[in-house]
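1. Could you work out the structure for the sequence below:
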Amino acid sequence: MEPRAVPLYPAECGDELLYRIWDVQYACQQLVAPDEPIPDRVETAAYLRSNPASERRWYWTVGDVDGFAEVSVTDGQSTAWLDLYVAPDARRRGAGRALLEAAAARAKEQGCKHLIGEYVEPGAAGFVRAVGAREGTDRLRYSVLRLPLRTGPVPDVPGYERVSWTGSAPEELLASYAQARNAINDAPHDDAVDEERYTPERVRDLEADAARRDRTGYVTVALDPTRTVVAYTEVQVARTAGASGFTGDTAVVAAHRRRGLALWIKDGCLRRLAAQRPDVTRVLTENDVTNAPMLAVNDRLGFVPSSVRTEAILDL
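-> Purely as a prediction, here's the structure:
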């Protein structure tokens, strides 16, 4: 019998079922990037049960949780994002295709033009071609850092103030912080990828979602002399002991680039994290392989490349 993708509603599921989804994700990760941390079972269940107000998500499983797929769409965007996993011992039986067909149909219903995912292993390239998808221009280098930092502190950048917070952005910085986050749109990305649109409301929505998932955001920004945020970086960490850190974006507003701000704030953020959470010993980050400035920053801080992932795009 052909595999069938079945909709999953995490809010109605017990922990055991959601933990089995993590088992599939972990097994796939171990095949291609065993040195990279992933959120643990509890973090994964919390993620599946929580949803930012500005984002819509749908989930499917196939068989006895032999595979899992997630589609997410941010409000106002025409791009749908796909995560798809099939257990290593359940492959080549149609599970991946069944999940993809369900995901593509839902994305198309939402008016999306593209469904985008990424892959690591060479075998997945054949699957991408077989289902009519194409390789995008984006290739992402994932890298792992061991804390504490083994490099010396980065000197202050004259004319700027470095400010850090945990959790929610201070109200007096919220507007310029939200605006600065839009600088990430200057990073290399395929034409099929919609630009991000950050507003104070969306920032607060994402902060609330992290809190519901029992995660803490460690944020460091650079302020210009007018106390406007002109650069930012963030690491998200679950509150459970021994959790790993996962970087969000790091970006600098165009008029303030080439002054060392990205290195300065990321160094400060990671040192603060290590001081406040000595139990966190690994941090994962990702950058496009053509983003030479950020790759140089991460290399300087001690991040070690762990995998390269290729973007796959299904035009709907």
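
2. Please count neighbours and contacts with C-alpha atoms only from this point.
-> Noted.

3. what about Thr240, is that helix, strand or coil?
-> Here Thr240 is recorded as coil under DSSP: H, G, I helix; E, B strand; the rest coil.

4. before we go on, could you also do this sequence so I can check it against the first one:
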Amino acid sequence: MTVIVRDLRPDARADLEGFARVRHRALPYLLVTAESLAHDLTRMHPDAHYRPLIAVVDGEVIGTAQVHLTHESPVPDQGNVNVYVDPRHTRLGAGALLVRAAEEHLAAHGARRLFAWVVDEPGNRAFAELHGYRASRSAHFLRLDLADGALPPLASPPPGVELRRGSDFAADPRPLFELDAETTADEPSDVDTEFSDYEAWLEETWRHPLFSPELTSVALVDGRPAAFSACRTDGGTRYGTVMTGTARAFRGRGLAKLAKNDSLHRARAAGFTEAFTGNDTGNGPMLAINKWFGYEVCATEVRYVRELG
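-> Predicted structure coming up:
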């Protein structure tokens, strides 16, 4: 049985559907579709040198790798290697081949420090360590039952605060870009991130096929966007929060919780039955908010790091 590693082809439906299928089996807590993969492959900033890979056996996709430079970080020469193999097709060498191809690609583009998210299970961690990666921080995936679970009741915004939908900013999303950039910069992480390219943000975030501006909620204070909860949906019944945050000048007033509650209620009313999100294990305030909503930890990933050369 021969494993072949090659590039994901954006014009090959079987490739895209196979990639999405493997990702869902290996990591069912993140939303991914064939359409979202094609968008990422054709729209990601060229400085990322994005190169998704697939491992194929007898025409079937059994493994995937998302490979790119961390071009939004002020620290140069950093890359990402996220490899997932279909749990039904492990121990065929697909993971090792994907890692090798990914590392060669990133090294050729100047990467010297590589980061990889690894599901917190003994076999996965042993695989990462075997390939020279060392454990760093960790993050939880969380799930909320929207169909049968009880959400906190909706609260009226305090004086001077107004709740709006992301779609209300369709004519000019720049205020949401600025809010996203400020809050993302303060996220706990071992990689600093700076959003400075508005056009890239439009392509990769605002126009992403999974992004739902209609279900995204924004809290305005005296007309200024102060907090938001941005979400994606998979076209079915699954909803995922991809960023919730508050501008520094407005923190401590419960605005992120207000915005997220509004979005969750509207998602449930629209027929979504599952809500997913993720938090760094060191992000105590956001973990507390999600526990208040009723989210439960469903899996954990560990960030692994490898220094090249």
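
5. Please state their TM-score.
-> After superposition, the two chains reach a TM-score (TM-score structural alignment, normalised by the length of structure 2) of 0.84; 293 aligned residues with a C-alpha RMSD of 2.5 Å.

6. separation between the most centrally placed residue in structure 1 and Arg212 of structure 1?
-> Ranked by distance to the mean C-alpha position of structure 1 (C-alpha atoms, centre = their mean), the top residue is Gly248 at 6.4 Å. Separation of Gly248 of structure 1 from Arg212 of structure 1 (C-alpha to C-alpha, to the nearest Å): 17 Å.

7. Tell me where the stretch 201-316 of structure 1 has strands.
-> With DSSP state E, counting those that start in this stretch as the criterion, the stretch 201-316 of structure 1 has strands at 215-223, 229-238, 245-252, 282-288, 304-315.

8. want to throw those into CSV with distance to Trp264 of structure 1?
-> Shown next, in CSV, are those (distance: least, C-alpha to C-alpha, whole Å):
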stretch, distance to Trp264 of structure 1
strand 215-223, 9
strand 229-238, 10
strand 245-252, 11
strand 282-288, 16
strand 304-315, 19
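
9. out of these, nearest to Pro188 of structure 1?
-> strand 282-288 (6.6 Å; C-alpha to C-alpha).

10. what range in structure 2 matches the closest one?
-> Aligned by TM-score structural alignment, strand 282-288 of structure 1 corresponds to residues 274-280 of structure 2.

11. what does that stretch contact?
-> Stretch 274-280 of structure 2 has contacts (C-alpha atoms under 8 Å, 6 or more residues apart in numbering) with 29-30, 137-147, 188-189, 237-242, 286-287.

12. quick one: which of these sit in helices?
-> Within the contacts of stretch 274-280 of structure 2, residues falling in helices by DSSP state H are Met286, Leu287.

13. What subset of the contacts of stretch 274-280 of structure 2 is buried?
-> Neighbour-count burial (16 or more other C-alpha atoms under 10 Å) applied to those gives 29-30, 137-146, 189, 237-242, 286-287.

14. all strands for the stretch 51-200 of structure 1, in order.
-> Counting by DSSP E, counting those that start in this stretch, the strands of the stretch 51-200 of structure 1 are 55-62, 67-74, 79-86, 114-119, 134-146, 161-166.

15. Turn those strands into TSV, columns for distance to Ser307 of structure 1.
-> Below are those laid out as TSV (distance: least, C-alpha to C-alpha, whole Å):
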stretch	distance to Ser307 of structure 1
strand 55-62	26
strand 67-74	21
strand 79-86	17
strand 114-119	10
strand 134-146	5
strand 161-166	29
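
16. closest one to Ile184 of structure 1 among the ones you listed?
-> Using C-alpha to C-alpha, the nearest of the strands of the stretch 51-200 of structure 1 to Ile184 of structure 1 is strand 134-146, at 14.6 Å.

17. Against which helices or strands is the closest one packed?
-> strand 282-288, strand 304-315 (3 or more C-alpha pairs under 8 Å, 6 or more residues apart in numbering; DSSP states H and E).

18. Could you confirm Leu17 of structure 1 falls within a helix?
-> Yes. The assignment for Leu17 of structure 1 is a helix, going by three-state DSSP.

19. how many other residues sit next to it?
-> 14 (other C-alpha atoms under 10 Å).

20. Confirm for me that the residue nearest to the centre of structure 1 is in contact with Gln236.
-> Yes. Counting by C-alpha atoms under 8 Å, Gly248 of structure 1 touches Gln236, with 7.0 Å between them.

21. Let me see the contact set for the equivalent of Thr233 of structure 1 over in structure 2.
-> The alignment partner of Thr233 of structure 1 in structure 2, by TM-score structural alignment, is Ser229. Going by C-alpha under 8 Å, 6+ apart, Ser229 of structure 2 touches Thr216, Ser217, Val218, Thr241, Val242, Met243, Thr244, Gly245, Ala256, Ala259, Lys260, Ser263.

22. Which one (most neighbours) among the residues you listed?
-> Val218 (34 neighbours).

23. Could you find the closest non-adjacent residue to the aligned residue in structure 1 for Arg253 of structure 2?
-> Counting by TM-score structural alignment, Arg253 of structure 2 lines up with Arg259 in structure 1. Excluding the flanking residues, the one nearest Arg259 of structure 1 by C-alpha to C-alpha, 6 or more residues apart in numbering is Val157, at 7.4 Å.

24. Now which residue in structure 2 aligns to the one you found?
-> Using TM-score structural alignment, Val157 of structure 1 pairs with Pro158 in structure 2.

25. What about that match, how many residues nearby?
-> 11.
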